[in-house]
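>>> Give the three-dimensional model of this entry:
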Amino acid sequence: MARSYEHPGEYGTQDPVRLLGIRDTPLSVDEVFRSVGDDAAGGIALFVGTVRDHDGGADVAGLGYSSHPTAEAELRRVVEKVVAEYPVRALAAVHRVGDLAIGDVAVIVAVACPHRAEAFDACRKLIDDLKSEVPIWKHQTFSDGAEEWVGAH
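Prediction:
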């Protein structure tokens, strides 16, 4: 559950959304981290989601992500909701689409806030809402030849 903050957004007038995108090229933790640097932020929380080698007890051989044409607009809506709820100084969110291998980076989000607790809370809200609300779907293939779609409703 999100904490209550007295004055979200009061810490500056510059747009805190510094980096946003859905890309078919590899993602960079350094790029995301650099994009949220802010002298007034006492805490930066960064989450990196990678492709794991198993799911539901089955060995994953690889996967592909695809997105709806509205995905980036939905991502913008999600990040603006986080900015409205928390005292965000800077925020970044990028998600990869296309075919990925085990160990590849699939998503990176980062939030800079005046204090660490706010940064952790905002980062958790950002990744949770991104995963549940942005129309990006995962097509997994397993080592036994089976496959499944994840996130397609």
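
>>> For the rest of this, base every contact and every neighbour count on C-alpha atoms.
Fine.

>>> Surely F142 is in contact with A58?
Yes - proximity of F142 to A58 meets the contact threshold set by Cα atoms under 8 Å, at 6.8 Å.

>>> Show me which of the two is the more surrounded one.
Counted by other Cα atoms under 10 Å, F142 and A58 do not tie: F142 has more neighbours, with 17 against 13.

>>> What distance do you get for that one to D55?
Per Cα to Cα, to the nearest Å, F142 is found 9 Å from D55.

>>> next one: A93
According to Cα to Cα, A93 and D55 sit 24 Å apart.

>>> Show me which of these two is the more surrounded one.
A93 (26 against 10).

>>> host element of the more buried one?
strand 90-96 (DSSP states H and E).

>>> Now do the contacts for the residue with the largest distance to the centre of the chain.
When distances are taken from the C-alpha mean of the chain, D144 lies farthest, 30.0 Å away, according to Cα atoms, centre = their mean. Counting by Cα atoms under 8 Å, 6 or more residues apart in numbering, D144 makes contact with D59.

>>> got it, and G98?
Taking Cα under 8 Å, 6+ apart, we find G98 in contact with 24, 64-66.

>>> One more, please, to line up against the first structure:
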Amino acid sequence: MSRFIMADAPVDLAALRDELHVSRAGGYCAFEGWVRETNEGRAVSGLDYESYEALALNEGAAILAEAQTRFEISDSIAMHRTGSLDVGDIAVWIGVSAPHRDAAFRACRYIIDEIKFRLPVWKKERYLDGDTQWVACHHLHRDHDHAHGAHGAHGHDHD
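Purely as a prediction, here's the structure:
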């Protein structure tokens, strides 16, 4: 199985987590991104995600490989949904196992930031009033400290 997944249906996240539970890891960190009920003051009923899947899979795999070399982690898996999602559905999931918690937290943050910045995924919001709108689903700029693994004077993130 690929470590980066584009899924058009819900995924068994417990099974993904179980793959990361290895004896060399002392900790695990996960991030779940959910469809929320409002965005910029508008009531949202759901989202439709589209992607250039071949490129998304390649870029996602590259992001996980980068995390493996940048941080002292045991393993990582990430999943991004496509298709129609309702409020509360999981749109993105990331799991990282590592010998120590700091590396797991830092790698998890790196992976979500890079996914949001680099993945060819487009989001159309569906509003309760019946309107729809394509919206940006990535950051317009990159936080260079997080993207490049830089840290403050004491080795900690600033947020």
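
>>> And the contacts of G98 of structure 1, which is closest to D39 of structure 1?
Nearest to D39 of structure 1 among the contacts of G98 of structure 1 is D24, at 31.4 Å by Cα to Cα.

>>> Per the alignment, that closest one pairs with which residue of structure 2?
The equivalent of D24 of structure 1 in structure 2 is D8 (alignment by TM-score structural alignment).

>>> ok, and for the longest helix anywhere in structure 1, which residues are buried?
Ordering each helix of structure 1 by length in residues (DSSP state H) puts helix 116-133 first. By neighbour count with 16 or more other Cα atoms under 10 Å, helix 116-133 of structure 1 contains the buried residues 116, 118-127, 129-130.

>>> now stretch 67-87 of structure 1
Neighbour-count burial for stretch 67-87 of structure 1 [16+ other Cα under 10 Å]: 67, 71-72, 74-76, 78-79, 82-83, 85-87.

>>> Name the nearest residue to the spatially most central residue of structure 1, ignoring sequence neighbours.
The C-alpha lying nearest the average C-alpha coordinate of structure 1 belongs to V109 (Cα atoms, centre = their mean; 3.9 Å). In space, and not counting its chain neighbours, V109 of structure 1 is closest to A93: 4.3 Å by Cα to Cα, 6 or more residues apart in numbering.

>>> just the strands in structure 1 please.
17-23, 43-50, 54-55, 58-67, 90-96, 98-100, 105-113, 136-142, 147-150 (DSSP state E).

>>> Can you convert these into TSV and add a column each for distance to D30 of structure 1?
Shown next, in TSV, are the strands of structure 1 (distance: least, Cα to Cα, whole Å):
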stretch	distance to D30 of structure 1
strand 17-23	12
strand 43-50	11
strand 54-55	27
strand 58-67	22
strand 90-96	12
strand 98-100	19
strand 105-113	10
strand 136-142	23
strand 147-150	28
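
>>> Out of the ones you listed, which is closest to S35 of structure 1?
Among the strands of structure 1, strand 17-23 comes nearest to S35 of structure 1, with 6.0 Å by Cα to Cα.

>>> Map the residue farthest from the centre of structure 1 onto structure 2.
With TM-score structural alignment as the criterion, D144 of structure 1 matches D129.

>>> With D121 of structure 1 instead?
Using TM-score structural alignment as the criterion, D121 of structure 1 maps onto R106 of structure 2.

>>> my guess is I108 of structure 1 contacts F33, does it?
No - judged on Cα under 8 Å, I108 of structure 1 makes no contact with F33 at a distance of 9.4 Å.

>>> and for those two, which residues touch both?
With Cα under 8 Å, 6+ apart as the test, I108 of structure 1 and F33 both reach L46.

>>> just to revisit the earlier point, ok, average deviation of the strand holding A93 of structure 1 from structure 2?
Mean deviation of strand 90-96 of structure 1 from its aligned counterpart in structure 2 after superposition (mean Cα distance after the TM-score superposition for structure 1): 0.7 Å.

>>> Trace that strand over to structure 2 and give me the residue numbers.
Aligned by TM-score structural alignment, strand 90-96 of structure 1 corresponds to residues 75-81 of structure 2.
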